[in-house]
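Student: task: produce atomic coordinates for the following.
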Amino acid sequence: MKKILPFILLFFALSSKLTAQTKIQFINTNGDPPATISKYIYSHFAEHLGSGIYGGFYVGDTSRISNTNGVRNDIIAALKIMKIPSLRWPGGCFADTYHWKDGIGEKTGRPAIVNRWWGGSLEDNSFGTHDFLNLCELLDADPYMAGNIGSGTVQELADWVQYVSTDTKNPMSDLRRKNGREKPWKVRFWGVGNEAWGCGGNMTPEYYVNEYRKYATFMTDWTNSDKLFRVASGANVDDYHWTETLMKGIPKNMVEGVALHHYSFVEWSKKGSATNFTEQQYFKTMKTAWRMEELVTKHSAIMDKYDPGKKIALVVDEWGGWYDVEKGTNPGFLYQQNTIRDAMIAGVTLNIFNNHSDRVRMANLAQCINVLQAVILTNKEKMILTPTYHVMEMYNVHQDALRIPVSIQSEEYTLGTEKLPAVSASVSKDKTGVVHISLTNISAKNAQPVTIDLGDGKYRSVTGRILSSAKLQDHNSFTEPDKIKPNVFKGAALKNNQLNLSLPATSIVVLTLN
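Tutor: Below is the predicted model:
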């Protein structure tokens, strides 16, 4: 018996490992109105930084690369397929050094400045207000403009709002017409400064509240105040005092959104390579990505104290992975490659935002092209779509759909003594009644068996798409542009109103239920 006992114990240990699985259950809301997953959660960010604008979006109208008024046509087409809902511009840190009147009128007469924040490069202002807003029209995307309250003035920002949004007879609309645009663009989203706690002025939250109130007052003539969505410069990661001070100090009729910034990385002072990293570095990065759940929950709880009706949005207008720049590139240009690790960051983060869509109603991935966790990389006439692009495209089925709440009992991704939830998920029902389930398995080694209880819904069929790759370090390059791309997923079985599937290691799966 003594000899047999170890084998029995081993058998039960192995059996329990084989039967362990992630369980997901649709939650009945008992008639409570479901939250909408705002399409603006899938927004993006384009700063005057490195080759994000120049050499990214903008090549000039004399370029041999196919373009519309200087903006690359292949990028326009790709972003429209991805369904980009909004684009934030001109920064970032650059916003609080940007003077918008330098970027209007004849391009040959525009003054140049040094981009002191990002590499000390010369900014010639050839891409300005008209170029950006016309780009947004080409993309069918709403512009989100960040106002300069660091080195700018109240009058300057008030004039910018009038220039782009008013149709009445006034000096700013006359100036716009003189510069070739008859009708206004009607810009709704405005950031009142950026990172006021840092590059936007190193302000205290108490000081910023008063600055915000001043600027927000003069941005509107009060006849169009309901048409503006003003976003206060919010907290850096876990600065909960900042959020509390803003919610306490800004009248509710003067603010529509409060920002939050959080990046995923190995260590802030030692970020490591974007492509040459260990599983331990991967785990650390995913730990900071998962921290978004804690941050959104705690900042939302503070906002709930002062705004129980949830009228003010939490706007996570900078998020994504941040690593060392690629070798041989300017350190100030923040150009980095994009691997399956970045797809995992995107999958986990978007699931978090979707599940908190009652409060999170806009988020902006940093950044769109050639900077940080970009969805597109360019090299002269060449363009590639990154794994992050494919996640954003796969997940766009959630845009403006009704969130279906779920409970998740996830198996764990373990490395050494540390553990993280291996599986994250979010679910929604679109306007046609079709249900979409997005699933991310961050485990670097193990597939995850998943059972999904579909509640009271009646479904006839399931189809799916998957994004995955053999190695964590795999990425698309200009020589292998399609190494990582979505494929058909046939591994989900629907029976008795239950779904069973196995999620491969480091994979994203989006299921469609009819």
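Student: going by C-alpha atoms from here, please, whenever you check contacts or count neighbours.
Tutor: Fine.
Student: quick one: contacts for the residue nearest the centre of the chain?
Tutor: The residue at the geometric middle of the chain, judged as the C-alpha nearest the mean C-alpha position with CA atoms, centre = their mean, is L365 (2.8 Å). Contact partners of L365, counting by CA atoms under 8 Å, 6 or more residues apart in numbering, are Y42, S43, H44, F45, D317, E318, W319, G320, Q373.
Student: how close does the closest residue to L138 other than its chain neighbours get to G91?
Tutor: Ranked by CA to CA, 6 or more residues apart in numbering and with sequence neighbours excluded, the top spatial neighbour of L138 is I76, at 7.0 Å. Taking CA to CA, to the nearest Å as the measure, I76 and G91 are separated by 20 Å.
Student: same check, this time on Y459
Tutor: In this structure, Y459 lies at 45 Å from G91, with CA to CA as the measure.
Student: stretch 212-227: end-to-end distance?
Tutor: With CA to CA as the measure, the ends of stretch 212-227 fall 18 Å from one another.
Student: one more to line up against the first:
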Amino acid sequence: MLSASITLYPREPQGEISPLLHGQCLEPTGEGIHPGVWVGQNEGIPHQDGIRLGVFDALKQLEPPVIRWSGGAGAANWRDGIGPHKSRPTRVTTHQGTDHIDSNAFGTHELLRLCREIGAQAWLDGSVASGTPRDLAQWVEYCNFDGPTTLAQARGKNGDPQPFGVRFWGIGGQTWDGGGQFTPETYAAKYRQFESLFPRLQGQEPFLIAVGPDGNKSPESAAWTRQLLQKLGEWRSSQLDGLDAHFAISNSGGEFGTATAFTLDDYYGMLSESLRVESVIDEQRALLDASPIGRDAKLILGQWGVKHPRGERPLWQPNTLRDAICAAMTLDLFHRKCKVLWMANLGLGVNAGQALLHTFDNITVRTPTFHVFDLYKRHRGGQLLHADFESGEAGGLPRLSGSASYQNGVVTLSVVNSGARSPVEATVEMPGSNIEMVAAKELAGEGLAAQNTAEAPETLVPREIAPKFEPATSQSSFVHTFAPASVTVFLIKLAS
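Tutor: From the prediction side, this is the model:
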């Protein structure tokens, strides 16, 4: 059996892991909202105020810290999604390559009530391509103002007299493509206009997010940010709180097989592709730091995730163990980059992209990616710890990799065994520490293409495991054998 070692240093904190690195996205495209999240009064599907109960319960368990409502790249108008459902217009959108019919039944109130119920902050995007600064300003007033204005009173008449308190506002979305096909210069002019007219309501501190680059296109990604920051910093500079870069773990052309049929080389190739995001993070943070207006701005990865070749269902794709391992390796990387990356949002939540949840008639299936996010929750808000992994390579990648954090007397250690064929016995050492207890859960399967389906929704679920911890022999270490192609999370309680 292969052997390895992992050494953790609880006395060497590296910075706080922002909970916002575990953000999610919802978008009214494909089957994401209809019939994924929203089923209305369908008597055949359990729901809570129109929201599919299986989706609601899963999100309640996951506790996503922020949900991005990715409407800034489309032509939708927020006014279409308020008021009595019977009076809301039905529209068609085509910007995702499909004729998508949207009843607007899931609008501002439905989204923000969902966020409130599951404890998530909301990030709303206003379109700079189809909307005006006035449209966005009035949306802000509608959501957030507590006073006797027509818009605030309309919010009350629609069921929510108390302001929603939305903090995160995106000025545009994917403006380099479907959000207007702007150049950095023309988008900068739009941003300045929208930002200057953005309401600064008393007692509120809006967090304004500019559209960053398509991180998959180099050298365009660097040119976009460099030129955008230059223009935003000219004359009287604009408020810039965050820059939203995007990155897809791209398999849309079948470079690494299909979602469920792929070779071992395809498997390792897609894992390697997922780690390319590190160069995007480093590039964008360096550009922000080099700019007076960008120096204090937070770097955000506003949409990321695996993209497989499209099938018959628009934007829907299978979600396998391979996808889960990509998600785990990416989250671990985000944790390790917590000094420079502040927020990240997986796309697109339900029935689209690397989804957390798939729905089939009245069934909600939690994907392997959902289980990774659920396992990794304990990292949120913890102090990143220095960790050394000595394990050799598999497919050109570190065989074992992961991240470690500390809070409230407990070390959380997440480990990915990327090796598809071989188990690895590893000793986990914590020099100078006394371990009181070790608990662990593992996500692994019988094959790299294993997935959860409507017929077999629990093919891949975490299971409790027992690491070999013998205090009589050593109080600062334990041994565990990592299954091939697995994700394991340990909770290590330290003696006080």
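Student: before we move on, the earlier item: out of the contacts of L365 of the first structure, which comes closest to A493 of the first structure?
Tutor: Of all the contacts of L365 of the first structure, Y42 has the smallest distance to A493 of the first structure: 29.4 Å, by CA to CA.
Student: alignment lookup: the residue nearest to L138 of the first structure to the second structure.
Tutor: Matched across to the second structure, I76 of the first structure falls on F56, judged by TM-score structural alignment.
Student: how about its match, secondary structure?
Tutor: Classification of F56 of the second structure into helix, strand or coil gives helix, according to DSSP: H, G, I helix; E, B strand; the rest coil.
Student: before we move on, the earlier item: more neighbours: which of Y459 and G91 of the first structure?
Tutor: The residue with more neighbours, out of Y459 of the first structure and G91, is G91; 22 against 16, by other CA atoms under 10 Å.
Student: before we move on, which element is the closest residue in space to the more buried one that isn't next to it in sequence in?
Tutor: With sequence-adjacent residues excluded and distances taken as CA to CA, 6+ apart, G91 of the first structure is closest to E47, at 4.4 Å. E47 of the first structure belongs to no helix or strand when elements are defined using DSSP states H and E.
Student: how many neighbouring residues does E47 of the first structure have?
Tutor: By other CA under 10 Å, the residues close to E47 of the first structure number 22.
Student: which residues touch it?
Tutor: Contacts for E47 of the first structure (CA under 8 Å, 6+ apart) come out as I53, R88, W89, P90, G91, G92, F94, Q367.
Student: among the residues you listed, which ones are in strands?
Tutor: Using DSSP state E, the members of the contacts of E47 of the first structure that fall in strands are R88, W89.
Student: in the first structure, what residues pair with stretch 337-347 of the second structure?
Tutor: Stretch 337-347 of the second structure covers residues 356-366 of the first structure once aligned (TM-score structural alignment).
Student: oh, that last question was meant for stretch 437-453 of the second structure, not what I typed.
Tutor: Aligning stretch 437-453 of the second structure against the first structure (TM-score structural alignment) gives residues 461-477.
Student: ok, back up a step: doesn't A141 make contact with the residue nearest to L138 of the first structure?
Tutor: No: here I76 of the first structure does not reach A141: they are 10.7 Å apart, not a contact under CA atoms under 8 Å.
Student: hmm, back to that, neighbour-wise, which of the contacts of L365 of the first structure leads?
Tutor: When neighbours are counted by other CA under 10 Å, Q373 leads the contacts of L365 of the first structure with 34 neighbours.
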